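Asker: Fold the following for me, if possible:
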Amino acid sequence: MTIKQLSSKLVYENRWMSLREDEVRFSGGFEGIYSVVDKPDFAAIIPIHDDGRIQLVQQYRYPVGGRFWEVPQGAWEDSPDVDPFALAAGELEEETGYRATEWEKLGQFYNSYGFLNQTCHLFVARGLSEGVMNREETEAGMETAAFTYEEVLAMIKSGEIPDSVTLSALGYWRMMAG
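Answerer: Sure, this is the predicted structure:
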């Protein structure tokens, strides 16, 4: 089944995203509107210390009105075509204050492809050492801490980690580890 775009109209745009409405025709002839959010690709990083602890960040997420733990993740809106590895390395240091000497790209996935065209590039970072934390103004109040895998599982079960990117990243990582 294919969907053909008949027209496209920009509805809204800011620094982080744009929203467009596309008039479309489905293969069966039905015509309708498809709303699409355009956002630059982002990186999610699973930073693992030498002792096996996982470094997470916690911040307030305005749309859902709460603070939650998650893997470091982000996009560079001013450089949407940046190399995913450079993005991951930059986001890791920016949000956690750590640098990594060993990197593994696990893969990539779409976050919410029913309405969003953004790709997540997933990395594991090891060989962590202190770098320079340099958070954006919008990340004020962000915290970072390291947890054992068992603590992370307990946090998932208790609802302290409800982020779909973090859940997908950790699940993918454990699946690939065997």
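
Asker: CA only for contacts and neighbour counts going forward, please
Answerer: OK.

Asker: what about the strands in the protein?
Answerer: For the chain, strands defined by DSSP state E occupy the ranges 3-13, 18-26, 31-38, 42-47, 54-61, 66-70, 73-74, 98-110, 119-130, 143-147.

Asker: Let's see this one next, to set against the first:
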Amino acid sequence: MTTEIKTLSTEEIYRNKWMALREDRILRADGSQGIYSVIEKPDFVVILPIEDDALFVVEQFRYPLGERTIELPQGSWEHSLTATPEQVAAGELREETGLVAGKMIRVGYQKLAQGYSQQGYHIYLATELTHHAPSLDPEEYGLTARKIKTDDFMQLILDGNVTDATSVTAFLLAKARGLIA
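Answerer: Down below sits the predicted model:
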């Protein structure tokens, strides 16, 4: 296999505790040079908490959009490099919704935006749920959780009211695998 693009140099432009931005000088196979910007972020998890014919969703204000959005619970643990994706999923589920899953089923793994990042996400179906109080991080101020019928969630997707690509992909993949009705 030949390399279509060769990296000539790399420069980190910006870094904070959640992400880094680097700029690579590149050489394409046709001899032309260019710049490629890459966002580096850790993988994250998205969880489909299912109870009967409903799932739990979260609603929160998303600053870049300037509005509240409906999504599946999701997140990452920037502070832990040793936690497994399943442990992160269980922790994020408890943190955002107060739910504890008696059973976690791996649904799959997807890439978020492979045109500018290697970041991906692990998808889990959470069942046998018990209810506790949520424990939100400061960045999650105002986040609320609620239960919604799976058919209603599908309709929200079709109506363009759930626009988070991660939530849509996770839901449709679990549905395609027959894990939710």
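
Asker: In the first structure, what sits opposite Gly34 of the second structure in the alignment?
Answerer: Here Gly34 of the second structure is matched to Gly32 in the first structure, going by TM-score structural alignment.

Asker: For its match, give its distance to Leu10 of the first structure.
Answerer: 16 Å (C-alpha to C-alpha, to the nearest Å).

Asker: and the gap between the match of Gly34 of the second structure and Leu92 of the first structure?
Answerer: As for Gly32 of the first structure, its distance to Leu92 of the first structure is 41 Å (criterion: C-alpha to C-alpha).

Asker: more neighbours, those two?
Answerer: Comparing Gly32 of the first structure with Leu92 by other C-alpha atoms under 10 Å, the one with more neighbours is Leu92, at 31 against 13.

Asker: Just give me the match in the second structure for that one.
Answerer: Match for Leu92 of the first structure (TM-score structural alignment): Leu93.

Asker: in the first structure, what residue sits furthest out from the centroid?
Answerer: Gly29 (35.8 Å; C-alpha atoms, centre = their mean).

Asker: and the gap between it and Pro84 of the first structure?
Answerer: Going from Gly29 of the first structure to Pro84 of the first structure by C-alpha to C-alpha gives 39 Å.

Asker: repeat for Leu153 of the first structure
Answerer: Noted for Leu153 of the first structure: a distance of 27 Å to Pro84 of the first structure, by C-alpha to C-alpha.

Asker: Could you do Gly32 of the first structure as well?
Answerer: Distance from Gly32 of the first structure to Pro84 of the first structure, by C-alpha to C-alpha: 35 Å.

Asker: How about Arg61 of the first structure?
Answerer: Counting by C-alpha to C-alpha, the gap from Arg61 of the first structure to Pro84 of the first structure is 24 Å.

Asker: same deal with Arg20 of the first structure?
Answerer: For Arg20 of the first structure, the distance to Pro84 of the first structure (C-alpha to C-alpha) stands at 25 Å.

Asker: And Glu21 of the first structure, by the same measure?
Answerer: Going from Glu21 of the first structure to Pro84 of the first structure by C-alpha to C-alpha gives 28 Å.

Asker: Phe26 of the first structure contacts Ile3, doesn't it?
Answerer: Yes - taking contacts as C-alpha atoms under 8 Å, Phe26 of the first structure lies within contact range of Ile3: 4.6 Å.

Asker: before we move on, the earlier item: comparing Glu21 and Pro84 of the first structure, which residue is more hemmed in?
Answerer: Pro84 (20 against 17).

Asker: Can you tell me which of the strands of the first structure is nearest to Ala88 of the first structure?
Answerer: With C-alpha to C-alpha, the closest approach to Ala88 of the first structure among the strands of the first structure belongs to strand 42-47: 5.3 Å.

Asker: tell me the contacts of the aligned partner of Ser8 of the first structure in the second structure?
Answerer: Matched to the second structure by TM-score structural alignment, Ser8 of the first structure sits across from Thr10. For Thr10 of the second structure, the contacting residues are 22-25, by C-alpha atoms under 8 Å, 6 or more residues apart in numbering.
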